[in-house]
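Undergrad: Have a look at this prediction, sequence included:
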Amino acid sequence: MSGNDHDYRHWRGLLDVLIEGAYIVDKHRKILYWNKAAEKITSYRKDEILGRSCMDNILMHVDEAGNSLCKGDCPLAKTLKDGKIREANVYLHHKDGYRKPVCIRVVPLRNDYGEIHAALELFNDKTPEEALKQRMTELEKLAMFDELTKLPNRRYVEERLEDFMNDFMRHKLRFGVIFMDIDHFKSFNDTYGHVAGDKVLKIVANTLLGASRVSDVVGRWGGEEFVALIKNVNMKTIETIAERYRLLVESSSFELNGESLSVTISIGATLAKQGDTKESIIKRADELMYISKQRGRNRLTIG
């Protein structure tokens, strides 16, 4: 780092011990500094990041609707221009390919003349780690998690579905079921191999998990199918959650032999109704997912 190097020296000791990720960019958004927490949260090492532009296919921030912020409504770019401090909830692109939820705060850095010459972005991992670790420990004891994706397996989802159904019948606590299937997964496996296919399953699993609340249950149903059980929702809320899943999976990707690969999911979503059984609500969500397939894939059907 040259020119303004002295301006950052007093930051480094502090930033390196933060549990928040932190990085500094110049006016052209070239990354000048990357702290240890940023490495931990994103899995990108400092030597992979420094000197590159944050727009250069690295973090690729998107909002809940999957809209790219790097080339559009970028908080960093705005702060570099007007000097205002900004906060936002976004999803960054983890080195392993999935979307991770983070809360960012952007602060302008000024030189001795008061001119903005750089910006600092701080970011927190919003994945509920402690709750997830506790749930994982419980699932491991009960052999109710999927070894590949580390999500709850079908047996666990079915047992929780029974709990949700009981609460619905006894206490009128509404819930929804979201049934998801990776589009053209067999073709993807045939083209790129099972190792790449396993990578895709992990990316989708981690993206769904990061886009969910602690109270929701997201599990691998089998093969390339995933199911989410969503508490306390109406039709509008379950549509919002399911669309968030779809858009974030669509915007996730990973590199293989110089090629950027990504997948999409087709989704069926429904709310519990009077007279439903565990079997009927899953069947309805599954059938709605197949309607999404028939209508062109990478879409949501609600019913």
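TA: Cool, the structure landed.

Undergrad: can we go C-alpha only for contacts and neighbour counts from here?
TA: Noted.

Undergrad: ok, now how distant is residue 56 from residue 261?
TA: Noted for residue 56: a distance of 16 Å to residue 261, by Cα to Cα, to the nearest Å.

Undergrad: which of the two has more neighbours?
TA: More neighbours surround residue 261 than the other of residue 56 and residue 261, with 16 against 12 (other Cα atoms under 10 Å).

Undergrad: I figured the more buried one hits residue 249, correct?
TA: No. Under the criterion of Cα atoms under 8 Å, residue 261 makes no contact with residue 249, lying 11.7 Å away.

Undergrad: For residue 78, the count of nearby residues, please.
TA: For residue 78, the count of nearby residues is 15 (other Cα under 10 Å).

Undergrad: Excluding chain neighbours, give the residue nearest to it in space.
TA: Leaving aside its sequence neighbours, residue 78 sits nearest to residue 84 (Cα to Cα, 6 or more residues apart in numbering; 7.7 Å).

Undergrad: okay, now the one to match up with it:
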Amino acid sequence: MEIQHNAFAKIIDNIHDGLYIVDKNRVITYWNKAAERITGFSAAEVTGHSCSENILTHIDSEGNSLCTGMCPLAETMADGIMRETEVYLHHKNGQRVPVSVRVTPLTDISGQVVGGIELFTDISSKSANVLKIKELEKLALLDHLTKLANRACVERELTGRLEEFCRYGNPFGIFLMDIDHFKNVNDTYGHDVGDLVLKFVAETFTANSRAFDLYGRWGGEEFIAVIRNITPEAHSKLGDRIRMLIENAYIIHDGKKLHVTISMGATIILKQDTMDSLVKRADTLLYQSKAEGRNRMTYG
């Protein structure tokens, strides 16, 4: 059975995964509906533009920029080898979203590479976080601006994790995080822009969290995360990745990219800890990060 061209195009446009096509100069020629949903950018905003214009500003897990250099799509177009990897794209709202990408060369009838195709899947714990938000709303435990757990909810979570640690020895850690120079953002751009910054920082947390971890707003521009069943090494690595993702996230304001960074204190539960001692230690480490230049994590 021969599939009509328009029927084939309709199938591609309505698949669950994001898909886009570039020509040999890496100019985007096609952008499907799922790509619009996952990134927040419409087809009209990206088609006709080159990847090198850095609209999506893909970065890898080390924070390296991919769009201006040899990204997986460019490498595949150069050597004809299909690739799969995980990267972090920039959502139009500002947050970083983890995606699994599969790239393949696009060839003409003679086998010459004339472009490339990238298929990408949102691998954040989005569905689990949506359910978590609904549960928190019912219990009045949600911060309504950021859609994170509020302080009362975090304190309840910490109490539960401490009891679990005392009974079964299950380890957990926390991150205490503060947006650097946030007062300057409010003073320079206004509180509406400040609210947008708080939201995209929060959305970067939730998009890159495990379903059973909890991220909350501790107060003002300060956030906290309760990370279950984690080793010190994995905890430190996760914290530094979160810091890097925030550093590489941004919103567009008056046609310019507005970036922020976070400072962080990270620590693991100890046998003698109470909730107060655990949070106080993280707070001391957070202020050490600020004293040493900000945009860093101090672990202890």
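TA: Thanks, I have it. Fair warning: this is a prediction, and the values are worked out from it, not measured in the lab.

Undergrad: picking up where we left off before, list the contacts for the aligned residue in structure 2 for the residue nearest to residue 78 of structure 1?
TA: Using TM-score structural alignment, the partner of residue 84 of structure 1 in structure 2 is residue 81. Neighbouring residues of residue 81 of structure 2 by Cα atoms under 8 Å, 6 or more residues apart in numbering: 75, 104-105.

Undergrad: Distance check, residue 81 of structure 2 against residue 102 of structure 2.
TA: As defined by Cα to Cα, residue 81 of structure 2 lies at a distance of 11 Å from residue 102 of structure 2.

Undergrad: Just the element for residue 89 of structure 1, please.
TA: strand 86-93 (DSSP states H and E).

Undergrad: if we can go back for a sec, in terms of helix, strand or coil, where does the match of residue 84 of structure 1 fall?
TA: Here residue 81 of structure 2 is recorded as coil under DSSP: H, G, I helix; E, B strand; the rest coil.

Undergrad: ok so, going back, take the contacts of residue 81 of structure 2 and keep only those in strands.
TA: When those are checked against strands (DSSP state E), the matches are 104-105.

Undergrad: So which of the contacts of residue 81 of structure 2 is the closest to residue 153 of structure 2?
TA: Set against residue 153 of structure 2, the nearest of these by Cα to Cα is residue 104 (45.3 Å).

Undergrad: any idea what that closest one aligns with in structure 1?
TA: Per TM-score structural alignment, residue 104 of structure 2 is aligned with residue 107.

Undergrad: Surely residue 275 of structure 2 and residue 157 touch.
TA: No. The pair residue 275 of structure 2 / residue 157 is not scored as a contact, 10.3 Å apart, by Cα under 8 Å.

Undergrad: neighbour-wise, which of these two wins?
TA: Higher neighbour count among residue 275 of structure 2 and residue 157: residue 157, with 16 against 13, using other Cα under 10 Å.

Undergrad: The more buried one - that's part of a helix, no?
TA: Yes. Looking at residue 157 of structure 2 with three-state DSSP, it is inside a helix.

Undergrad: if we look at stretch 125-132 of structure 1, which residues are touching it?
TA: For stretch 125-132 of structure 1, the surrounding residues in contact (Cα under 8 Å, 6+ apart) are 20, 41, 100-103, 210, 214.

Undergrad: corresponding residues in structure 2 for that stretch?
TA: So stretch 125-132 of structure 1 sits over residues 122-129 in structure 2, by TM-score structural alignment.

Undergrad: Equivalent analysis for stretch 181-188 of structure 1, please.
TA: Aligned by TM-score structural alignment, stretch 181-188 of structure 1 falls on residues 178-185 of structure 2.

Undergrad: What residues in structure 1 pair up with stretch 34-48 of structure 2?
TA: Stretch 34-48 of structure 2 maps onto residues 37-51 of structure 1, going by TM-score structural alignment.
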